[in-house]
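Q: the following comprises the amino acid sequence and a computationally predicted model.
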Amino acid sequence: MTEPFDAVDVIRAKRDGGEVPEAALRWMIDAYTRGYVADAQMSAFAMAVLLRGMTREEIRVMTDAMIASGERMSFAGLGKRTADKHSTGGVGDKITLPLAPLVAAFGVAVPQLSGRGLGHTGGTLDKLESIPGWRAALSNDELMAQLRDVGAVICAAGAGLAPADKKLYALRDVTGTVEAIPLIASSIMSKKIAEGTEALVLDVKFGSGAFMKDPAAARELARTMVALGEDSGVRTTALLTDMSTPLGLAIGNANEVRESVEVLAGGGPADVVELTVALAREMLALAGLPDADPAAALADGRAMDAWRAMIAAQGGDPDAALPAPRETHTVTAARDGVVSRLDAYTFGVAAWRLGAGRARAEDPVVHAAGIDLHAKPGDRVAAGQPLFTLGADDASRFARAIEALEGAYEIAAEAPEPRPLIAERIAA
């Protein structure tokens, strides 16, 4: 078969700042997925995109071509509205865990296809695998049955969704093109649109522990993704949220599950509750329930009932004891004052060094490892008071984690200026 386009022509067009015609761009994605376009050529194209950018139309076409590379799910036969959430990732970001059952408590189906952690950010599936018996892999029939019966599913995405993205994602990681906003937006949205949800809320983070450090870049990413969703017929909004400080008091796997259960029981840290409720309001409004009160469902136990049903449906025991670390080490305040800074990125790296994360996709995680914070910015502490506790199964891991945390936290005489957790809401 003679190919209708040439990869070198497509690369040159983008390298020189031109707009790639729709047919050529669709061919490029398809030919790369088929293996006709080589990794070296797609690497050159990705770098050209990073340096030259893409028009809104090019990003739409590329996203659509990535969706077309695989299967597309449909929840049309469920008889329920569907809504989903995607976070760009952070430190202590366990929001999916309380959020999915909370939204399901209102009769909205939440098909939350999630991933694993890599580097300093944790993965939702790794956290849930702390629960004895819980399994991430579900067949499409099991997924549909659970959405019908329970309303919420958190599971691994099937290999059939947007295979072009899987291939391109791995390439971006090793070619210095991870930061290209058109590539990030098309990667996230091709998977989310292929999942077949009717409504999508994006939690786009900025700050030290976020993928996008700069608020302006995070805003551009959020606007690009909202436009992509709307162009594809998915009702989409985004919240820009601050990830300068870890979210909640737990960073790890089992301890983040424990904290999520506290939120579902009507307690938990104020920031985790605030973001969970705000995202739930967005999802419920997009699903046609603008007057729903998610805070009430946390208080009266409905969300907890949905959580227990969701965990049990996937083989987990919601009453089982969660893994606890064999070794702990507590760091205390050197002086009296107010905690003025806890750097999210560095605390994420320290938790990873304790065993809570992985350096390579095939590495195992230690579910009991992590960090429990005892104070957050704005909290007053006395000399000798615990600031945070490190947990690991092997005490030899503490030295490198403590080394990572040097300079990552500060105690000042005065409280820092409070920063809003939710900076902005972005809609079409």
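A: Everything's here; your move.
Q: C-alpha only now, for contacts and for neighbours.
A: OK.
Q: what about Ala299, neighbour count?
A: Neighbourhood size, Ala299 [other CA atoms under 10 Å]: 15.
Q: which residue packs closest to it, ignoring adjacent ones?
A: Gly266 (4.8 Å; CA to CA, 6 or more residues apart in numbering).
Q: who touches the one you found in this structure?
A: Leu298, Ala299, Asp300, Gly301 (CA atoms under 8 Å, 6 or more residues apart in numbering).
Q: and the gap between it and Glu282?
A: Gly266 is 20 Å from Glu282, where distance means CA to CA, to the nearest Å.
Q: ok, Ala104 next?
A: Distance check for Ala104 against Glu282: by CA to CA, it reads 13 Å.
Q: same question, Gln314
A: For Gln314, the distance to Glu282 - CA to CA - is 27 Å.
Q: take a look at this one as well, against the first:
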Amino acid sequence: MRLPQETIRTKRDGLPLDPAEIRAFVQGLTEGSVGEGQAAAFAMAVFFRGLSLPERVALTRAMAESGRVLAWDLPGPVLDKHSTGGIGDTVSLPLAPMVAACGGYVPMISGRGLGHTGGTLDKLASIPGYDTTPGLETFRRVVGQVGCAIIGQTVELAPADRRLYAIRDVTGTVESLDLITASILSKKLAAGLDGLVMDVKQGSGAFMASLAEARALADSIVTVAGGAGLRTAALITDMDAPLASAAGNAVEVAYAIDYLTGARREPRFHAVTLALGAEMLTAGGLAPDTAVATQRLEAVLDSGRAAEIFCEMVDALGGPGDLLDMPTRYLPAAPVQRPVRLAGTVAGIDTRAIGLAVIGLGGGRIRPEDAVDPRVGFTDLAGPGDSAGLLGIVHAADEAAADRAEAALRAAYCMGEAPAIRPAIIERVGAG
């Protein structure tokens, strides 16, 4: 077997890696014979040198096969959605039960915060008792009985990715198109899906800031997934502003609850959620086209069925079954909640800076071992063109943290003339 340092040297020098070499390195990641420094060096070499399509496929397959690959026997299609990450992107929480209410089965394996973006897993961890890492048998049971389960990577599923994911978060290699593709698809292939829809974010709060970069990633994911036999489409969506008006962990869970119950359905968030859900239903043969799929999704929202399934999922995974009835009883709240007034018209937003401000409050990690404060973040964030009311509400652990967060929030906003508002859905990539 080739030494890990030789594999790193080969990629550092811009030379191609053969599939056997990639499999051996991934096996070392899984077994622990590849050290953290070596994993970080490999990630940096890939970041700067890149991978060819065959290398990308080989890395994705090797990571998917580093643990168990699930097989399902269910009366409906097994579907999933994944986002490349953004600010205020809590779509997964309402979307999984919405699709389940329409007849799909959604075994969603999510990650914790990565770089400046929030993680679905960290959001769910703010729900008391919710088990984000149940055993595979519990995961399978909940998906079969409830219709959906949102959990983190277990030790059995794509363990090589789990290790590399944490290293990328703290080594400045998050934005690598090759590593993003392999990380996302290794988990999805291991989950045994029938169809996948990707939400590729583009804009100031995305890892892919330019449209060209977003298209390249969408093409990469659709191509690699197709080569592995997984039907996949991608939507490129706007992240020049927070998708929801909340950014944090518990505050985003509260936002998702408001969305499910109808207390608040902001247009951009609603449009992206419906578009992704419609792609999932059509991919699984649960609707003939996206128009019919959208109607079905709106119906399960309005009837309350999607909210019921969310409650059932939370209860089945150890959380409070009455969370939707009494969210303030269960979701932790920050002791300092400071309104920040809006002065002027919002001409632009450095959305990434808002994500970094959440981390500065303690709502994300600087090191892999850092604890996350689920209480902190922002709510009622202003959007492009807003000219009255709040810039946002800071949720902080103390006054000093609130002072820093307020300054960061003000610095993230540019005031001037109202901008042209970009559509929430920029374009679609994929067959069909």
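A: That came in fine, so what should we check first? Keep in mind the model is a prediction, meaning the values are calculated, not measured.
Q: burial count for the aligned partner of Lys376 of the first structure in the second structure?
A: When the second structure is aligned by TM-score structural alignment, Lys376 of the first structure is paired with Gly383. For Gly383 of the second structure, the neighbour count with other CA under 10 Å is 22.
Q: what does Asp363 of the first structure align to in the second structure?
A: In the second structure, Asp363 of the first structure lands on Asp370 (TM-score structural alignment).
Q: okay, and its match sits in which element?
A: Under the criterion DSSP states H and E, no helix or strand holds Asp370 of the second structure.
Q: what's the answer for the one 5 residues further on, then?
A: Element membership of Arg375 of the second structure, judged by DSSP H and E, is empty: it is in no helix or strand.
Q: just the helices in the stretch 1-150 of the second structure please.
A: Along the stretch 1-150 of the second structure, counting by DSSP state H, counting those that start in this stretch, helices occupy 4-12, 19-31, 36-49, 53-64, 92-101, 120-124, 136-146.
Q: turn these into CSV, columns for distance to Gly363 of the second structure and mean neighbour count.
A: Below are those laid out as CSV (distance: least, CA to CA, whole Å; neighbours: other CA atoms under 10 Å):
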stretch, distance to Gly363 of the second structure, mean neighbour count
helix 4-12, 34, 18
helix 19-31, 28, 20
helix 36-49, 24, 19
helix 53-64, 29, 23
helix 92-101, 18, 26
helix 120-124, 9, 24
helix 136-146, 27, 17
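Q: which among these is found nearest to Gly205 of the second structure?
A: Distance to Gly205 of the second structure, taken as CA to CA, is lowest for helix 120-124 among these, at 16.3 Å.
Q: residues in the first structure aligned with the closest one?
A: So helix 120-124 of the second structure sits over residues 124-128 in the first structure, by TM-score structural alignment.
Q: please enumerate the strands of the stretch 301-428 of the first structure.
A: Remark: strands assigned in the stretch 301-428 of the first structure by DSSP state E, counting those that start in this stretch are 327-332, 337-342, 370-373, 380-381, 386-392, 409-412, 422-427.
Q: tell me which of those strands sits most buried.
A: Most buried of the strands of the stretch 301-428 of the first structure, by mean neighbour count (mean count of other CA atoms under 10 Å): strand 370-373, with a mean of 26.
Q: superposed on the second structure, what's the mean shift for that strand?
A: Strand 370-373 of the first structure differs from its equivalent in the second structure by a mean of 1.5 Å after superposition (mean CA distance after the TM-score superposition for the first structure).
Q: what's the counterpart of Leu193 of the second structure in the first structure?
A: Checking TM-score structural alignment: Leu193 of the second structure goes with Thr197.
Q: pull the contacting residues for that match.
A: Listed by CA under 8 Å, 6+ apart, the contact set of Thr197 of the first structure reads Ser74, Phe75, Thr82, Ala83, Asp84, Pro111, Val234.
Q: separation between it and Arg425 of the first structure?
A: For Thr197 of the first structure relative to Arg425 of the first structure (CA to CA), the value is 20 Å.
Q: who wins for neighbours among the contacts of Gly266 of the first structure?
A: Busiest of the contacts of Gly266 of the first structure [other CA under 10 Å] is Leu298, holding 24 neighbours.
Q: contacts only, for that residue.
A: Here Leu298 of the first structure is in contact with Leu102, Val263, Leu264, Ala265, Gly266, Met304 (CA under 8 Å, 6+ apart).
Q: got it, and Val201 of the first structure?
A: By CA under 8 Å, 6+ apart, the contact list for Val201 of the first structure reads Ala83, Asp84, Lys85, His86, Thr236, Thr237, Ala238, Leu239, Leu279, Glu282, Met283.
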